[in-house]
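> I would like the atomic coordinates for the input below:
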Amino acid sequence: LAPGLMPRRIAQACSATGQPEPVTRGQITRCILDSLALAHRRAIEQAQELSGRHVDVIHMVGGAARNRLLCQLTADASGLPVVAGPVEAAALGNVLVQARALGLVGDVPQMRQQVADSQPLHRYEPSGDRAAWDAAARRISG
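Below is the predicted model of the structure:
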């Protein structure tokens, strides 16, 4: 979306879908995080449909993995556990690919274990009102 006037545009989108309009910075932030969690849910559902495979857990990497509330909301919205980390996934992947090319690292399972041993991972279990998340997902899917 085009930048600018985001609080006003969020309020308009909420109004258009019959939801309360966020007013405070906290309400706007929570609206954004809830929307991201629902987008994650939608992406997982689409990936399952397209692949014909079931997803058991969501792995969040990169900067979003630092946001505990987003991780928990994603678990709640999707009904799936979320494993968060590593935060610097792209940089770690780059280092490991280069190390493997130089023969310094073995196979993929060994590389995964090295990352797991060196990076804290956090697990978030789904909780909260599942019916409310289902209703919100229906509301945004049209």
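
> switch to C-alpha atoms for all contacts and neighbour counts from now on
Noted.

> and whatever helix or strand residue 97 lives in, how far out from the chain's middle?
Using DSSP states H and E, the element containing residue 97 is helix 89-101. Centre-to-centre, helix 89-101 and its host chain are 23 Å apart (C-alpha atoms, centre = their mean, to the nearest Å).

> Tell me which other helices or strands it touches.
Packing contacts for helix 89-101, counted by 3 or more C-alpha pairs under 8 Å, 6 or more residues apart in numbering; DSSP states H and E, involve no helix or strand.

> what's the helix or strand for residue 109?
Counting by DSSP H and E, residue 109 is found in helix 108-118.

> State the number of residues packed around the closest residue to residue 107 other than its chain neighbours.
When the adjacent residues along the chain are set aside, residue 107 lies closest to residue 100, with 7.9 Å between them (C-alpha to C-alpha, 6 or more residues apart in numbering). Close neighbours of residue 100, defined as other C-alpha atoms under 10 Å, add up to 15.

> Following up with a second sequence; could you model it the same way so I can compare the two?
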Amino acid sequence: DGTVRYLKNVMGLWVFNEAVRTWRSQGLEVSYAEIDAAAEACQALRTVVDINDDAFFAPGDMASRIDDYARATGQPLPRSIGEYVRCINDSLALAYRRAVREATELSGHTVNVLHMVGGGIRNRLLCQLAADATGLRVLAGPTEATALGNIVVAARGAGLIDGDLAALRRLVRSSCELATYLPDPTTAARWDEAEQRIFASAS
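The predicted structure is shown next:
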């Protein structure tokens, strides 16, 4: 449609899913609800990692790799599943923060809202952390964004509907429920410190 879309690859829930897979292979049967609740109860930003570091790309024991990263950066090691998952969530939010800043600098456009889609938005803690880390309002939904996007584009191609991309987005938005997360400005200094903790030497 004559537009330019900036793309930045950010690690998704791969690290989380690999960690859960490893724990379950070790006989620790915990539900996602239990994991999310445990993470939410843990101290924020106690330990953070560069989630896009090469150490986290390959399959394997992510908890051990987080330990190695924490030792190398002088941070406390997580002591429980909840603390490992909190570390992953906090680190993902930091990655979103940096990606939004980079997109803003490259495009010259101000970002006012962060849209989060896909299955990961079921993690309400992650959505709230994304809002806090970026300082932006987050609109979460839909969970089946890829399927809905394919449907409306195919329908337009078949002549069943018309409109530009903005119109198609409005159509999708009107067909699903979105959750809104507002940033907590009192956490801004803590996010600044956490980012400096792991990225200062590289900047």
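
> still on that earlier bit, the helix holding residue 97 of the first structure aligns to what range in the second structure?
Residues 145-157 of the second structure are the counterpart of helix 89-101 of the first structure, counting by TM-score structural alignment.

> show me where the second structure has strands.
113-116, 137-140, 179-181 (DSSP state E).

> Point me to the residue sitting farthest from the middle of the second structure.
The C-alpha centroid of the second structure is most remote from residue 159, which lies 35.3 Å away (C-alpha atoms, centre = their mean).

> who's in contact with that one?
Contacts of residue 159 of the second structure were listed using C-alpha atoms under 8 Å, 6 or more residues apart in numbering, and none were found.

> now swap in residue 60 of the second structure and tell me
Taking C-alpha under 8 Å, 6+ apart as the criterion, residue 60 of the second structure is in contact with 18-19, 22.

> any idea what it aligns with in the first structure?
In the first structure, the residue equivalent to residue 60 of the second structure is residue 4, according to TM-score structural alignment.

> next one: residue 96 of the second structure
Residue correspondence to the first structure (TM-score structural alignment): residue 96 of the second structure is matched to residue 40.

> what's the closest non-adjacent residue to its match?
Counting by C-alpha to C-alpha, 6+ apart, residue 74 is the residue found nearest to residue 40 of the first structure once chain neighbours are left out, at 6.6 Å.

> The second structure: which residue goes with that neighbour?
Applying TM-score structural alignment, one finds that residue 74 of the first structure aligns to residue 130 in the second structure.

> Number of residues surrounding that match?
Counted by other C-alpha under 10 Å, the residues lying close to residue 130 of the second structure total 28.

> Closest one to residue 167 of the second structure out of the contacts of residue 60 of the second structure, please.
For residue 167 of the second structure, the closest of those turns out to be residue 18, at 37.7 Å, with distances computed as C-alpha to C-alpha.

> tell me, which helix in the second structure spans the most residues?
helix 81-107 (DSSP state H).

> Show me what that helix is packed against.
helix 14-25, helix 32-40, helix 124-134.

> what's the spacing between residue 39 of the first structure and residue 121 of the first structure?
In this structure, residue 39 of the first structure lies at 22 Å from residue 121 of the first structure, with C-alpha to C-alpha, to the nearest Å as the measure.

> Not counting its neighbours along the chain, what's nearest residue 187 of the second structure?
Leaving aside its sequence neighbours, residue 187 of the second structure sits nearest to residue 132 (C-alpha to C-alpha, 6+ apart; 6.7 Å).

> Surely residue 99 of the first structure touches residue 111?
No: applying C-alpha atoms under 8 Å, one finds residue 99 of the first structure not in contact with residue 111, separated by 9.6 Å.

> follow-up on the earlier one: verify the stated contact: the residue nearest to residue 187 of the second structure with residue 183.
Yes: with the criterion set as C-alpha under 8 Å, residue 132 of the second structure and residue 183 qualify as a contacting pair; they are 4.3 Å apart.

> who's more crowded, these two?
Neighbours were tallied for residue 132 of the second structure and for residue 183 using other C-alpha under 10 Å; the higher tally belongs to residue 132 (25 against 19).

> Spit out the contact partners of the more buried one.
With C-alpha under 8 Å, 6+ apart as the criterion, the residues that contact residue 132 of the second structure are 182-185, 187-188.

> Just the buried ones among the residues you listed, please.
Buried residues within the contacts of residue 132 of the second structure, defined by neighbour count using 16 or more other C-alpha atoms under 10 Å: 182-183.

> can you tell which of the helices and strands packed on helix 81-107 of the second structure is closest to residue 141 of the second structure?
Sorting those by C-alpha to C-alpha, the top spot, which is the nearest, belongs to helix 124-134 at 10.5 Å.
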